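K.L.:
Need the 3D shape of this:
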Amino acid sequence: MHNDGMHEASPPTSQPKNPLHGMTLETIVRALEARYGWAGLAERIPVRCFSHEPSVNSSLKFLRKTPWAREKVEGLYLFMLREEKRTNKPGA
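P.N.:
Purely as a prediction, here's the structure:
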């Protein structure tokens, strides 16, 4: 049999372990803003879209064009989820 590698290219259909799977960037930005506020976001990720006339729309526009900043936002969101899970543990 000849393997041409076609089966290796298909992406996994579900990612149950990935907390970002199915999350929109807007949902992430809104959750972070609700938790930290714009000033707290600007402190944690120093970009103008969080510190100068911040809004969800301006942040989304910037983050969609700036992969490194989007990665930082996603990383902060994952950190926030871990913190919430740790502080909400029963018996903690």
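
K.L.:
can we go C-alpha only for contacts and neighbour counts from here?
P.N.:
Noted.

K.L.:
what about the residue most central in space within the chain, which helix or strand?
P.N.:
The residue lying closest to the centre of the chain (C-alpha atoms, centre = their mean) is residue 74, at 2.4 Å. Applying DSSP states H and E as the criterion places residue 74 in helix 67-87.

K.L.:
now the other sequence, so there's something to compare against:
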Amino acid sequence: MQDAPPPPVQPRNPLHGVTLEAIVTALAAHYGWKGLGERVPVRCFTSDPSVPSALKFLRKTPWAREKVEALYLFMLREQRRTARDAGRPG
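P.N.:
A predicted model of the protein is given here:
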């Protein structure tokens, strides 16, 4: 029996290896549920929000998942920019 081929390496994909749960948790920690609901206005973020309910919805709703992933990438860029700017002499 042959093993499955290894998944392709994606060194430039910042989402590679990051779970949806990790993304939702990081966004909720960074923006708060209220802020997350303002940026991606879906009920799983605005009405009794929780990670499990968000995961259930996002796994079934590709357009919402794309918005959440895009917001996560934006958050990472902002964090890198802030860290870079903090290291520069004022």
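
K.L.:
residues in structure 2 matched by the helix holding residue 74 of structure 1, start to end?
P.N.:
Under the alignment (TM-score structural alignment), helix 67-87 of structure 1 falls on residues 62-82 in structure 2.

K.L.:
re earlier: quick one: the helix holding residue 74 of structure 1 to structure 2 mean distance?
P.N.:
By mean C-alpha distance after the TM-score superposition for structure 1, the fitted helix 67-87 of structure 1 averages 0.2 Å away from its aligned residues in structure 2.

K.L.:
Give me the contacts around that helix.
P.N.:
Residues from elsewhere that reach helix 67-87 of structure 1, judged by C-alpha atoms under 8 Å, 6 or more residues apart in numbering: 19, 20, 28, 29, 31, 32, 45, 47, 63, 64.

K.L.:
Would you list the buried entries among those residues?
P.N.:
28, 29, 32, 45, 63 (16 or more other C-alpha atoms under 10 Å).

K.L.:
In structure 1, what residue corresponds to residue 39 of structure 2?
P.N.:
Per TM-score structural alignment, residue 39 of structure 2 is aligned with residue 44.
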